[in-house]
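> Below are the sequence and a predicted model for it; my questions follow.
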Amino acid sequence: MTTASPYSSLLDRIPVTKQQISIGGSSAAYWEYGTPSDRPTIVMVHGFRGDHHGLEPVVAHLPGFHIISPDLPGFGESEPLRLSRHDLDGYAGWLKRFVDALNLDSKPIILGHSFGSIVVSAALARTGLSTDRLILVNPIAAPALSGPRGILTRLAVIYYQLGAVLPEPIGFGLLRNRIIVRVMSETMAKTKKRALRKWIHSEHDRYFSAFSDRDVVLEAFRASVSNDVSEFAESIDARTLLIAADRDDITPVSAQHTLAALFPDATLEILPDVGHLIHYEVPERAATLIEEFLTPDPRSTSGVDLDEAPL
């Protein structure tokens, strides 16, 4: 039985259309929320094993923005990559081609959550993808194996390896096992609100196993634990907003401060009493920070900083 979203009434007010586009011979599904306006478009990239649904609570709290949210290749309704493996270079290159194919009138804002934070950072540093503003939610600031629960990450490595080597029906079943998915969900959720926890578990039950095959999920998992945003931060000159959490089991707060210092121009916001599911548990707080970050400085006129304007 599906649990109703606590954010559905807000999301229902925003027009949404599903689109399909071919990228490198693979069909990519994406969802367009709102309509183009004077504000720049936001392209959102979800995390590992998720799809666009995961970021909809944040979308729901950003009315008036034009937002495009794709399913990454091999997840949700997007087909696997045909031109490369599902490693970081493969995903970064795909994102560059995807944004190019949108033919937007101006450079979009780029937002990435969790594994998506690594994908967008790699795309900006390596592929020529360009943005003036970058937003990373629950950024992977350091290697996952060194996080507060590194032992759980090591167990996950064994889990995905077993899923790959066992006979296909057994391995596929293991990777989609509902009990294991629930354990992952229980570990990540920090809220004590029973109704919200129930909905989060329902979302993971519905969408956490929506991957095309076990090769895709294994390759993507390896990319998610073998890379982190700190590898690319110094090469990214866009103004950057990092939205992190004080109870994130994957990246400690200390690593987030270290990461913020690597960017040429970054602001770090630490949200209290939440973990790796900012987008589910406190999307309204994240959306407020995003809107403030994207609101023009009232001291500026037509993009000219009055402090630097000639007298």
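Perfect, I can see it now.
> going forward, measure contacts between C-alpha atoms and count neighbours the same way
Fine.
> Tell me the span between the first and last residue of stretch 267-285.
15 Å (Cα to Cα, to the nearest Å).
> Pull out the buried positions in it.
268-271, 274-284 (16 or more other Cα atoms under 10 Å).
> Confirm that residue 154 lies within a helix, as I assumed.
Yes. Secondary structure of residue 154 (DSSP: H, G, I helix; E, B strand; the rest coil): part of a helix.
> Neighbours of it, how many?
14 (other Cα atoms under 10 Å).
> contacting residues for it?
Counting by Cα atoms under 8 Å, 6 or more residues apart in numbering, residue 154 touches residue 145.
> now swap in residue 85 and tell me
residue 219.
> name the element it belongs to?
Secondary structure assignment for residue 85, by DSSP states H and E: no helix or strand.
> cool, residue 240 as well?
strand 239-245.
> next one: residue 186
helix 178-188.
> ok, residues contacting that helix?
200-201, 204-205, 208, 248-249, 275-277.
> what's the answer for stretch 100-111, then?
By Cα under 8 Å, 6+ apart, stretch 100-111 touches 23, 40-45, 117, 120, 130-137.
> can you do 7 Å?
40-45, 130-136 (Cα atoms under 7 Å, 6 or more residues apart in numbering).
> can those go into JSON lines with extra columns for secondary structure?
As requested, the contacts of stretch 100-111 are exported to JSON lines (three-state DSSP):
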{"residue": "40", "secondary structure": "coil"}
{"residue": "41", "secondary structure": "coil"}
{"residue": "42", "secondary structure": "strand"}
{"residue": "43", "secondary structure": "strand"}
{"residue": "44", "secondary structure": "strand"}
{"residue": "45", "secondary structure": "strand"}
{"residue": "130", "secondary structure": "coil"}
{"residue": "131", "secondary structure": "coil"}
{"residue": "132", "secondary structure": "coil"}
{"residue": "133", "secondary structure": "strand"}
{"residue": "134", "secondary structure": "strand"}
{"residue": "135", "secondary structure": "strand"}
{"residue": "136", "secondary structure": "strand"}
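> next, the one to line up against it:
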Amino acid sequence: MDLSERFEWEGRRIAWGRAGSGPAVVFCHGTPFSSALWKPFADALSRDFTVYLWDMPGYGQSSKHEGHPVDFGTQAEAFAALMAHWQLDRPHVIAHDFGGAVSLRAHLFGRLNYSSLMLVDVVAIPPSGSPFFQFVHDNPELLGQLPAYIHEAIVRSYISNASHQGLRDDTLDELAEPWTGEVGQPAFYRQIAEYDEQFLHENEKRLDNLTIPVRVVWGTQDSWIPPEIAHRLHALITESTLALVPDAGHLIHYDEPAALMDEIRAWLDIQRVN
């Protein structure tokens, strides 16, 4: 499944793709990733669902213009505009990392309607951010001037650290590539610099307003966002259920893909019955 389509929004170019037929399922990625980590799952589901992938502005194949904000609020607005472009009402949404905060904000503040929401190792409530993330947040301009080979080594090491079992070289290449070169390198530090935890505090205050079915899925070995956050998030969302996946880190997609696919398929099947 390729992101062959483009949507123009407020000077940004959003890359997206669609495949299959049936009920709509929309995937949201996080940082420092792209829709690439959802592609195998979207491909598998396209037999029974219409699946949508997109790269947030500032990520993956979407535009990375300096001066275009990439914070949670902006991404939620972009998501709402894209949903309107797709003419979708009440799709199933599956989100990872800060795609969780974006999809939650679009629903809680932008009033986007979902049939269900699956939150996979998400950035959703405070606190968040690894020590490296916090260091970059405090020193974005300094790190943006690093020699390209040092920057690439840092990005590859950072992404690798999100996996508990380790990543294949080709997988790491695919995830790191958007953050290299004259456009990718400054974009990597810029999106971290614009991170604002206030959006998470605002989301947290409204979680008890959620009335849609929510499934929280978490890797037990997630060192970026520990399972304690999953338990807190589950407790804050009345209409939620929780699943912990053994031997999986933050990149559960690569650590335990079969277990994650089972979770997704079972969840969507339950929603179809209900």
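Yep, it's here. Nothing here was measured: the structure is a model prediction, and the numbers come from that model.
> hmm, back to that, nearest to residue 142 of structure 1 among the buried residues of stretch 267-285 of structure 1?
residue 276 (14.0 Å; Cα to Cα).
> So the closest one sits against residue 248, correct?
Yes. A contact is recorded between residue 276 of structure 1 and residue 248 when judged using Cα atoms under 7 Å, the distance being 4.8 Å.
> ok, which stretches of structure 1 are strands?
16-23, 26-33, 42-45, 67-70, 109-113, 133-137, 239-245, 266-271, 300-301, 304-305 (DSSP state E).
> export these to TSV and tack on distance to residue 81 of structure 1?
Converted to TSV, the strands of structure 1 look like this (distance: least, Cα to Cα, whole Å):
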stretch	distance to residue 81 of structure 1
strand 16-23	9
strand 26-33	6
strand 42-45	16
strand 67-70	14
strand 109-113	19
strand 133-137	24
strand 239-245	29
strand 266-271	32
strand 300-301	43
strand 304-305	42
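> of all those strands, which lies closest to residue 213 of structure 1?
So among the strands of structure 1, strand 26-33 is nearest, using Cα to Cα, at 15.0 Å.
> mean deviation of that closest one from structure 2?
With the two structures superposed, strand 26-33 of structure 1 lies on average 1.6 Å from its match in structure 2, counting by mean Cα distance after the TM-score superposition for structure 1.
> quick one: contacts for residue 107 of structure 2?
Contacts of residue 107 of structure 2 by Cα under 7 Å, 6+ apart are residue 113.
> any idea how far residue 240 of structure 1 is from the residue mapped onto it from structure 1?
Alignment note (TM-score structural alignment): residue 107 of structure 2 maps to residue 124 of structure 1. Separation of residue 124 of structure 1 from residue 240 of structure 1 (Cα to Cα): 12 Å.
> Same check on residue 137 of structure 1?
11 Å.
> Next up, the contacts around the residue nearest to residue 282 of structure 1 when sequence neighbours are not counted.
The shortest distance from residue 282 of structure 1 to any non-neighbouring residue, by Cα to Cα, 6 or more residues apart in numbering, is to residue 274 (7.7 Å). Residue 274 of structure 1 is in contact with 190-191, 245-247, counting by Cα under 7 Å, 6+ apart.
> between these, which is nearest residue 33 of structure 1?
residue 245 (26.3 Å).
> aligned partner of the closest one in structure 2?
In structure 2, residue 245 of structure 1 lands on residue 219 (TM-score structural alignment).
> What residue in structure 2 is the furthest from its centre?
residue 147 (28.1 Å; Cα atoms, centre = their mean).
> That one and residue 154 of structure 2, how far apart?
Distance from residue 147 of structure 2 to residue 154 of structure 2, by Cα to Cα: 11 Å.
> try residue 12 of structure 2
On the measure of Cα to Cα, residue 12 of structure 2 and residue 154 of structure 2 end up 27 Å apart.
> More neighbours: which of the two?
Higher neighbour count among residue 12 of structure 2 and residue 154: residue 12, with 18 against 13, using other Cα under 10 Å.
> dump the residue contacts of residue 213 of structure 2.
116-117, 239-240.
> Could you identify which of those has the most neighbours?
residue 117 (25 neighbours).
> so what corresponds to that one in structure 1?
Under TM-score structural alignment, residue 117 of structure 2 pairs with residue 134 in structure 1.
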